[in-house]
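J.: I need the structure of the sequence given here:
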Amino acid sequence: MNQQFQFTVAERFLQYVKIDTQSDGESKSYPSTEKQKNLGRLLVDELKAMGIEDAELDEFGVVYATVPANTDKPNVPVICFCSHMDTSPDCNGENVKPIVHQNYQGQDLVLPDDPSVVLKMAEHPDLKNQLGNDIITASGTTLLGADNKAGVAEIMDAAYQLMQNPNIRHGKIRLLFTPDEEIGRGVDKVDLEKLGAEAAYTIDGESAGHLENETFSADGAKLIIHGVSSHPGFAKGNMQSAIKIAGKIIAELPFELSPEGTEGKEGFVHPVAVSGHAEEAVINFIIRDFEDAKLVEHAQVIRDIATRVIQDFPGASFQLEVKAQYRNMKGVLDQHPHIVEYGLEAIKRAGMTPHLESIRGGTDGSRLSLIGLPCPNIFAGEHAFHGKQEWVSVQDMQKAVLTILNLCQIWEEKA
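T.: Below is the predicted model of the structure:
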């Protein structure tokens, strides 16, 4: 694609990250937080201003929209681009103040609201590829929200470019923005029949040029520990604190099965939250691996440790509840190789060397693939997500927009 575009992705991104959209895994509502709809309403307004008349925010906080086809070919498959609007509950996401560091030259980036938060090239190797680019960070006290508002902004800019440039021939393009991806519920309420797409791409990956066709499989586990409570003044020989039992169980978790002790295709067991009191304590875990069978093995590690620890507390007991979250999408995508091949070609046409990768995480595409909509994951340019050092470059976001536009053209060409 040789034409020049007046990109709007950076301006959109800087606006979107200021809207607090953190999801809440403890909430029973859908979406888990109503504030996610604030971004959804803005997106609908912007889409309608582009001329996309069917843009809507449904009761569950899901945004649907259609870029109408402009091709004469009758059988171009409908494809979808998807990103999630929520940000992680793992780090403060309120009052985000984005900062654009223009013409980055390799220096340390000290974030002004907390000067102890510093981005260093030695700790963020992809910064080596950003010399001369414009880096966006938060101010040091919050996450940035590039995961996944970079993807949202990229899809929105691509939709804008398609509406402004009818010379880009394409079939019907569906847009999907979801809530609650960060807590594993991103597509729980997505209506695939209403969406009506044959293939989809999440825009939720890291380094420019990367496409992911394989993710972790994931379970969540809740370990409920029942202790014995008594008045602390008369506790000798009576109290068996569920909190202390929980601490012993966590201390027994093997380092080689932890996120900080694994890499590549190695899975892990990770305690993400602890709550309780003397009588009852709860440890919430996430369990991850690329092989489904190993999820069962990892859950058994938790069960075995709890059984061993609890033997020292004869009045105490426990129960372990395991719930499936999402599964590796590779098995589905291997049945539709052209979807991945088109993605790699789109990246190449945008001037990058494509890299096919596995991701130590999950996306809405994991769930979508398993429920009938094959969906690999394309880079959004987001880095160091879920923390105060999160960053993205303007130029990488622009490359993602080009990749989306190329995909629209490729699907039309191949029809």
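J.: rest of the way, CA atoms for contacts and neighbours
T.: OK.
J.: and for the closest residue to Leu109 other than its chain neighbours, the neighbour number?
T.: On the basis of Cα to Cα, 6 or more residues apart in numbering, the spatially nearest residue to Leu109 that is not a chain neighbour turns out to be Leu119, at 4.9 Å. Neighbours of Leu119 under the rule other Cα atoms under 10 Å: 21.
J.: measure Leu119 to Gln240 for me?
T.: 45 Å (Cα to Cα, to the nearest Å).
J.: same question, Leu162
T.: Leu162 sits 64 Å away from Gln240, going by Cα to Cα.
J.: how far away is Gly361 from Glu181?
T.: Going from Gly361 to Glu181 by Cα to Cα gives 12 Å.
J.: who has more neighbours, those two?
T.: The residue with more neighbours, out of Gly361 and Glu181, is Glu181; 21 against 16, by other Cα under 10 Å.
J.: check contacts around the residue nearest to Leu109.
T.: Leu119 is in contact with Asp108, Leu109, Val110, Gln389, counting by Cα atoms under 8 Å, 6 or more residues apart in numbering.
J.: here is a second sequence; please produce its structure as well for comparison:
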Amino acid sequence: MNQDHIIKRFISYVTVDTESDPNNPAFPSTEKQWDLAKLLVEELKEIGMTDVTLDENCYVMATLPSNLDYEVPTIGFVSHIDTSPDFTGANVQPQIHENYDGSDIVLNKEENIVLSPSYFEDLLMYKGQTIITTDGTTLLGADDKAGITEIVSAMEHLINNPEIKHGTIRICFTPDEEVGKGAHKFDVEKFGADWAYTMDGSQVGELEYENFNAAGAKITVNGKIVHPGYAKGKMINSMTIASDFINRLPANEVPEKTSGYEGFFHLYSLEGKVEKTVLQYIIRDHDRELFEKRKEQMQQIGADMNAELGSELIEIEIKDQYYNMKEKVVPVMHIVDIAEEVMKEQGITPLIKPIRGGTDGSQLSYMGLPCPNIFAGGHNFHGRYEYVPAESIVKATNVIVGIAQKVAERFKN
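T.: Modelled structure (predicted):
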């Protein structure tokens, strides 16, 4: 793999602004995602991919035909085009830091923005490597343009080295993953793969096939406004009631106090006045039974408070968002085993752990396309301190090539 060539490709992607918009119901949620989609279509054609398509929903798909004289399963690789709306992705100015020496990296001298291993300890794992950052005023977009880079580079490598044997490979780049819609219009039947991998994890070695069960909850508290000078026995302050509701949920079951398989309730929005307060929560748990109990617990708190208040002042609306892909992957566990074997053969220690979040692969698994998640190499996603070692992108690219080889070997007659 030519690392300089891969860096150039990655930079060509991250300098295209593809930030998605959680408040726009359109699909995709931003027009600028088409810019990278169209660029990718042309590049895939140039490197020799076939069946290159860009549909009306901004999904890019392409095929690398088998070079075998026997049948093996068709596998797929998936990454997303958009970047997170949590931090601006406009006018990304990548900086390349060669032979990183383990010291502070000054991202922006004028604004005193520093990427320091004293705070981000993972940096020290990459001493001697080439670190790609921004100038500190934007995110980088390694989530998930590193994944796109790896997939395109792996396909190019396989095309340029036909002696490497592989079955049919399908690839797809999706829009709007960062706003939870990446798989909503994914055409699994058209994709035609037996299984796939999302290249959307973080540090080298990550291999994930478990994620949260997820729901969103909207709690509306209705109050009554009365002149405060004459409010005794008449005013109902919805904000006070909302505070009581918040305090009845377990104080330690929040994101900042949980890890691993521990679930949580996360209050991410609060808008209130005396007459009306709206709380927005997300509910998360890896265990399906505990997940259901969390939803029941929230409903019960609302029912108990309404009974105490003597009026139906609290309205609760809960909607499931996605489920743990483990249920769909475990019956075909060989797809995880193949990725694990390839990593070990390439000297990479597999880090098999649950995702404390969601991924396109979760929804795709429930749509009939089992889809574990593999590392893309980046760190500190969704913010100014995001970085990716170029060597990690190369390693992920090699894993894709290795999986293609391994499937060809595993399913040989």
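J.: any idea what the TM-score is?
T.: Here the superposed chains carry a TM-score of 0.91, computed using TM-score structural alignment, normalised by the length of structure 2; 411 aligned residues with a Cα RMSD of 2.5 Å.
J.: that older thread, got a winner among the contacts of Leu119 of structure 1 for most neighbours?
T.: Among the contacts of Leu119 of structure 1, Gln389 has the most neighbours (other Cα under 10 Å), with 24 neighbours.
J.: contact partners for it?
T.: With Cα under 8 Å, 6+ apart, Gln389 of structure 1 has these contacts: Val117, Val118, Leu119, Thr137, Ala138, Gly140, Leu143, Leu144.
J.: ok, of the residues you listed, which one's closest to Gly264 of structure 1?
T.: Relative to Gly264 of structure 1, the closest of the contacts of Gln389 of structure 1 is Leu119; by Cα to Cα it sits at 23.9 Å.
J.: roughly how far does the most centrally placed residue in structure 2 sit from Tyr197 of structure 2?
T.: Closest residue to the average C-alpha location of structure 2: Thr359 at 4.7 Å, with Cα atoms, centre = their mean. For Thr359 of structure 2, the distance to Tyr197 of structure 2 equals 11 Å [Cα to Cα].
J.: overlap of the contact sets of those two?
T.: Residues touching both Thr359 of structure 2 and Tyr197 (Cα under 8 Å, 6+ apart) are Asn373.
J.: ok, and what's touching stretch 287-306 of structure 2?
T.: Against stretch 287-306 of structure 2 from outside (Cα under 8 Å, 6+ apart): 212-214, 245, 248-249, 263, 283-285, 312-316, 318, 324.
J.: ditto for stretch 181-198 of structure 1
T.: Here stretch 181-198 of structure 1 makes contact (Cα under 8 Å, 6+ apart) with 23-25, 60, 62, 64, 77-80, 84, 86-89, 174, 178-180, 325-326, 363-364, 367-368, 373-374.
J.: which part of structure 2 lines up with it?
T.: The counterpart of stretch 181-198 of structure 1 in structure 2, using TM-score structural alignment, spans residues 177-194.
J.: same thing with stretch 13-29 of structure 1?
T.: Matched against structure 2 by TM-score structural alignment, stretch 13-29 of structure 1 falls on residues 10-26.
J.: where's Ser275 of structure 1, which helix or strand?
T.: Ser275 of structure 1 belongs to strand 268-276 when elements are defined using DSSP states H and E.
J.: how far away is the closest residue to Phe265 of structure 2 other than its chain neighbours from Ser243 of structure 2?
T.: Using Cα to Cα, 6+ apart and skipping residues adjacent in sequence, the residue nearest Phe265 of structure 2 is Ile283, 4.8 Å away. Between Ile283 of structure 2 and Ser243 of structure 2 the distance is 18 Å, computed by Cα to Cα.
J.: who has more neighbours, those two?
T.: Between Ile283 of structure 2 and Ser243, Ile283 has the larger neighbour count (other Cα under 10 Å), namely 25 against 12.
J.: who touches stretch 67-75 of structure 2?
T.: For stretch 67-75 of structure 2, the surrounding residues in contact (Cα under 8 Å, 6+ apart) are 162, 165-170, 192-196, 404, 407-408, 411-413.
J.: 6 Å instead, please
T.: Gly167, Thr168, Ile169, Ala193, Asp194, Trp195, Ala196, Phe411 (Cα atoms under 6 Å, 6 or more residues apart in numbering).
J.: and the two most separated of those?
T.: Those two in the contacts of stretch 67-75 of structure 2 that are separated most widely, counting by Cα to Cα, are Ala196 and Phe411, at 16.0 Å.
J.: who's more crowded, these two?
T.: Ranked by neighbour count (other Cα under 10 Å), Ala196 of structure 2 and Phe411 place Ala196 first, with 25 against 12.
J.: and Tyr201 of structure 1, that one's in a strand?
T.: Yes. The assignment for Tyr201 of structure 1 by DSSP: H, G, I helix; E, B strand; the rest coil puts it in a strand.
J.: distance of it from Val76 of structure 1?
T.: Applying Cα to Cα, the value for Tyr201 of structure 1 to Val76 of structure 1 is 16 Å.
J.: more neighbours: the two, which one.
T.: Remark: of Tyr201 of structure 1 and Val76, Tyr201 carries more neighbours, 25 against 17, as counted by other Cα under 10 Å.
J.: Val274 of structure 1: which of the contacts of Gln389 of structure 1 is nearest?
T.: Compare each of the contacts of Gln389 of structure 1 with Val274 of structure 1 using Cα to Cα and the shortest gap goes to Leu143, at 22.2 Å.
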